[in-house]
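>>> The amino acid sequence is not available; the structure is as follows:
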């Protein structure tokens, strides 16, 4: 009867993964081995030692499976006692009591950590839903600028990723923010939400782009811990040019007649470390596209540790007509380079003017490819 019951229970667990099934086999095998040893007259510890099986099970299995292992251990203990011809004595009664109490505590502990895991799973679902609401993919056009943006959270087991982006149409022009929050936990989600919310408020109220970065740093200061920071690039589109402020973030890239990084004039620390950034601007020509990204793109490495050749490959990807298809192509190139799905978060924002208004000759830089101070 016991064998049939164990067989029925085993068949019910046939849908478990290999790892869970291996743990079940291990717990049952330990219980069986200890039962055999307990049936030997020379085995001193007695049947109480069979509690090891349920204890092993409760460490990794849920309450139902732990209870099955505990029932099996109790049944095996009775069988081992009968096989060894043990007489019912106070000592034997104490051993069975120890086994029974230990099995009960193991089942209770399994139920507790199963409930904790379920609560964590629910919290993770809420965090992911919140992140998707904050960082929704976008394909919009306003102020003569088409923006296509998306993110991929690639850290295995992470509930949220640390990348962020947003774009708003303000009295000072179309403004874009892309950044990277340190960490991948719920604190990172809170900081992401605070950063985007503050950007949306301040972008409409702050005329200067560098002043916007400074004001955002001051707004985030109470939210950040001593080791927290947010790398960020701010962009503001004007007729025939883009104005930029970079706070410790990978430089955006312009693809057109040539591909080049739009690097800041001087390095500036991230938000949270009290940056004093210098704004700079770059001239845009007809057909130019601007790619804003996080370091999950530029630091994607292959099996040999070689970074993704961004400057060499991005021109081909961004030559695709549709901005959405261009980002898909770029991500596929990264996956092909690494040999698997990228192991870090990647946020991408592709911007292109839909109607090019060229500034007057006096406002043009002598070298159109160069970036300069305003």
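Sure thing, it's come through. Predicted, not measured: the structure shown is a model, and the values here were computed from it.
>>> Please make it C-alpha for all contacts and neighbour counts, starting now.
OK.
>>> For the spatially most distant residue from the centre of the chain, which three-state class applies?
What lies farthest from the middle of the chain is residue 87; by Cα atoms, centre = their mean that is 59.6 Å. The three-state label for residue 87, taken from DSSP: H, G, I helix; E, B strand; the rest coil, comes out as coil.
>>> what sits against residue 141?
Contacts for residue 141 were tallied using Cα atoms under 8 Å, 6 or more residues apart in numbering; they are residue 147.
>>> Quick check: the gap between it and residue 270.
29 Å (Cα to Cα, to the nearest Å).
>>> Quick check: the gap between the residue nearest to residue 41 when sequence neighbours are not counted and residue 29.
Nearest in space to residue 41, with sequence neighbours left out and distances taken as Cα to Cα, 6 or more residues apart in numbering, is residue 84 at 6.4 Å. Applying Cα to Cα, the value for residue 84 to residue 29 is 20 Å.
>>> just residue 69 next, same as before
Computed as Cα to Cα, the residue 69 to residue 29 distance reads 10 Å.
>>> Neighbour count for the two, which is higher?
residue 69 (27 against 13; other Cα atoms under 10 Å).
>>> on that earlier part again, correct me, but the residue nearest to residue 41 touches residue 42?
No - with contacts counted by Cα atoms under 8 Å, residue 84 stays clear of residue 42, the gap being 10.1 Å.
>>> Between the two, which has more neighbouring residues?
Neighbour comparison, residue 84 and residue 42: the larger count goes to residue 84, with 13 against 9 (by other Cα under 10 Å).
>>> can you pull the contacts of the more buried one?
By Cα under 8 Å, 6+ apart, the contact set of residue 84 is 39, 40, 41.
>>> which is the next helix or strand following whichever strand or helix holds residue 146?
In the assignment (DSSP states H and E), residue 146 maps to strand 145-152. Where DSSP H and E defines the elements, the next helix or strand beyond strand 145-152 is strand 163-170.
>>> which outside residues touch that following strand?
135, 142-143, 149, 151, 174-181, 192, 196, 200, 203-204, 294, 345-347, 349.
>>> Next step: those residues restricted to helices.
192, 196, 200, 203 (DSSP state H).
>>> Any chance of JSON lines for the residues you listed, columns neighbour count and distance to residue 18?
Listed next are the ones in helices among the contacts of strand 163-170 as JSON lines, based on neighbours: other Cα atoms under 10 Å; distance: Cα to Cα, whole Å:
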{"residue": "192", "neighbour count": "25", "distance to residue 18": "37"}
{"residue": "196", "neighbour count": "21", "distance to residue 18": "43"}
{"residue": "200", "neighbour count": "19", "distance to residue 18": "48"}
{"residue": "203", "neighbour count": "28", "distance to residue 18": "52"}
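>>> for comparison:
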């Protein structure tokens, strides 16, 4: 887990109490008591309550009250009501700041607890893919469209089955907790069925049946299933999902388009005119990128979509994880502002030799 670092904005706010009190004190001494700046010393504890804890707020409040008393005596304000009024102003703001700091600390503790639970859910839902399965090298990237979130509606998984290495990348309609729950259903069904079903069509039917029991209304999940076995080919089953990109050893780029797209999961009829799997060559030196539409539909400031095929050269890095990170950073630079959709990418490299767990099978 990556620890968060203080932002530059938080660092500025941390210094603001001292800066504010210093400016008010210098101005009061230089301009004299007639300006009436003394009550502004209360800006110190007010700023402290924004980022500091209650102890720091109390400390700065005490310093502010001491400074107010000192300046009030220096200016002779306690001969009338102005000195007492300034002290009461600082004390009142300090009290309000203490209450705000306590409430904020409690909320931050609750948020930290929720984040820890979300990270635990991420490890269960989106488990790290294996770096190596036989001759295959794999890397994954996930960017959530929801600020501070680690998971969303995109999903991926890799399973080494008796029939070959099976992969799924999918995109749940919608966002939020409902999308996460749907993704959990799909992934749970895939992890079980990938070991049992003899081909991708039956695997897709199994996912459809599992999802149809859970979905309500007209929600759906687009997905692409891939099976990499011996024979120099990869089989696909595309359920309304963007076509995977295949980068050949010589640098040429192909998109594994199906002859016809099948309905997404949740909108199809299992076993009746269902989707058909298809195959494309996948030889040593080739790379396979499965992704969600959050990648190809990312727009720049001029409204242009991300040119994925033109960026395939970024996958030339020797290390698969560094290559995918270079592509993710380029995607982030292309997009104008924060992402509007989740973006998942799964890279599979064929280093040579038959995939583990696979066995030769004739094409359908």
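Looks like it came in fine. Everything numeric in this text was worked out from a predicted model, so none of it was measured.
>>> State the TM-score obtained for the two superposed chains.
Taking TM-score structural alignment, normalised by the length of structure 2 as the basis, the two superposed chains have a TM-score of 0.69; 336 aligned residues with a Cα RMSD of 4.6 Å.
>>> Now for the contacts of residue 84 of structure 1, which sits with the most neighbours around it?
residue 39 (22 neighbours).
>>> Leaving out the residues flanking it, which one is nearest to residue 265 of structure 2?
residue 221 (5.0 Å).
>>> and which of the contacts of residue 84 of structure 1 is nearest residue 253 of structure 1?
residue 39 (74.3 Å; Cα to Cα).
>>> these two touch, right, that closest one and residue 81?
Yes - using Cα under 8 Å, residue 39 of structure 1 is in contact with residue 81, at 6.2 Å.
>>> Confirm residue 105 of structure 2 sits in a strand?
No - secondary structure assignment (three-state DSSP) places residue 105 of structure 2 in helix, not in a strand.
>>> show me what contacts the counterpart of it in structure 1?
Under the alignment defined by TM-score structural alignment, residue 105 of structure 2 is paired with residue 114 of structure 1. By Cα under 8 Å, 6+ apart, residue 114 of structure 1 lies in contact with 62, 63.
>>> can you give me the offset of stretch 197-212 of structure 2 from its chain's centre?
28 Å (Cα atoms, centre = their mean, to the nearest Å).
>>> And for that stretch, what's in contact with it?
The set of residues external to stretch 197-212 of structure 2 that reach it, using Cα under 8 Å, 6+ apart, is 163, 182, 185-186, 189-190, 193-194, 225-227, 235-237, 265-266, 268-271, 274-277.
>>> now with 7 Å?
If you take Cα atoms under 7 Å, 6 or more residues apart in numbering as the criterion, stretch 197-212 of structure 2 is touched by 163, 185-186, 189-190, 193-194, 237, 265-266, 270-271, 275-277.
>>> Which two of the residues you listed have the greatest separation?
Going by Cα to Cα, the pair spanning those furthest: 163 and 266, at 25.4 Å.
>>> burial of residue 15 of structure 1, as a residue count?
10.
>>> next one: residue 85 of structure 2
The criterion is other Cα under 10 Å. On that basis, residue 85 of structure 2 has 15 neighbouring residues.
>>> What sits closest to it if chain neighbours are left out?
Using Cα to Cα, 6+ apart, the nearest residue to residue 85 of structure 2 is residue 39, at 7.8 Å.
>>> if I've got this straight, the one you found is in a helix?
Yes - assessed with three-state DSSP, residue 39 of structure 2 lies in a helix.
>>> burial of it, as a residue count?
19.
>>> What segments of structure 1 are helices?
Using DSSP H, helices in structure 1 cover 2-12, 18-38, 52-60, 63-83, 90-134, 186-203, 209-220, 295-298, 310-318, 323-338.
>>> got a markdown table for these, with distance to residue 287 of structure 1 too?
Conversion of the helices of structure 1 to a markdown table gives the following (distance: least, Cα to Cα, whole Å):
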| stretch | distance to residue 287 of structure 1 |
| --- | --- |
| helix 2-12 | 62 |
| helix 18-38 | 53 |
| helix 52-60 | 57 |
| helix 63-83 | 62 |
| helix 90-134 | 30 |
| helix 186-203 | 27 |
| helix 209-220 | 25 |
| helix 295-298 | 23 |
| helix 310-318 | 11 |
| helix 323-338 | 12 |
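>>> Mean neighbour count, those helices: which tops it?
Of these, the one with the most neighbours on average (mean count of other Cα atoms under 10 Å) is helix 52-60, at a mean of 23.
>>> Output the contacting helices and strands for that one.
helix 18-38, helix 63-83, helix 90-134 (3 or more Cα pairs under 7 Å, 6 or more residues apart in numbering; DSSP states H and E).
>>> quick check: angle from it to helix 63-83?
170 degrees (axes from the mean of the first three to the mean of the last three Cα atoms, to 10 degrees).
>>> can you give me the angle helix 52-60 of structure 1 makes with helix 18-38?
160 degrees.
>>> Distance check, residue 299 of structure 2 against residue 102 of structure 2.
The value you get for residue 299 of structure 2 to residue 102 of structure 2, if Cα to Cα is used, is 42 Å.
>>> Let me know how buried the spatially closest residue to residue 182 of structure 2 that is not a sequence neighbour is, in neighbour terms.
Nearest residue to residue 182 of structure 2, sequence neighbours excluded (Cα to Cα, 6+ apart): residue 172, at 7.0 Å. Here the count is done by other Cα under 10 Å, and residue 172 of structure 2 has 25 residues near it.
>>> so what's residue 172 of structure 2 up against?
153, 154, 179, 183, 220, 221, 222.
>>> top of the residues you listed by neighbour count?
Counting by other Cα under 10 Å, top hit in these: residue 154 with 32 neighbours.
>>> how many other residues sit next to the nearest residue to residue 255 of structure 1 once chain neighbours are set aside?
Among residues not flanking residue 255 of structure 1 along the chain, residue 289 sits closest, at 5.2 Å (Cα to Cα, 6+ apart). Counted by other Cα under 10 Å, the residues lying close to residue 289 of structure 1 total 22.
>>> ok now do residue 344 of structure 2, which residues does it touch?
By Cα under 7 Å, 6+ apart, the contact set of residue 344 of structure 2 is 141, 142, 143, 154, 291, 292.
>>> out of the residues you listed, which is most surrounded?
Result: residue 154 is most packed of the contacts of residue 344 of structure 2 (other Cα under 10 Å), 32 neighbours.
>>> Residue 15 of structure 1 versus residue 139 of structure 1, what's the distance?
In terms of Cα to Cα, residue 139 of structure 1 sits 42 Å off from residue 15 of structure 1.
>>> Also residue 32 of structure 1?
23 Å.
>>> ok so, going back, out of the helices of structure 1, the one nearest residue 285 of structure 1 is which?
helix 310-318 (15.3 Å).
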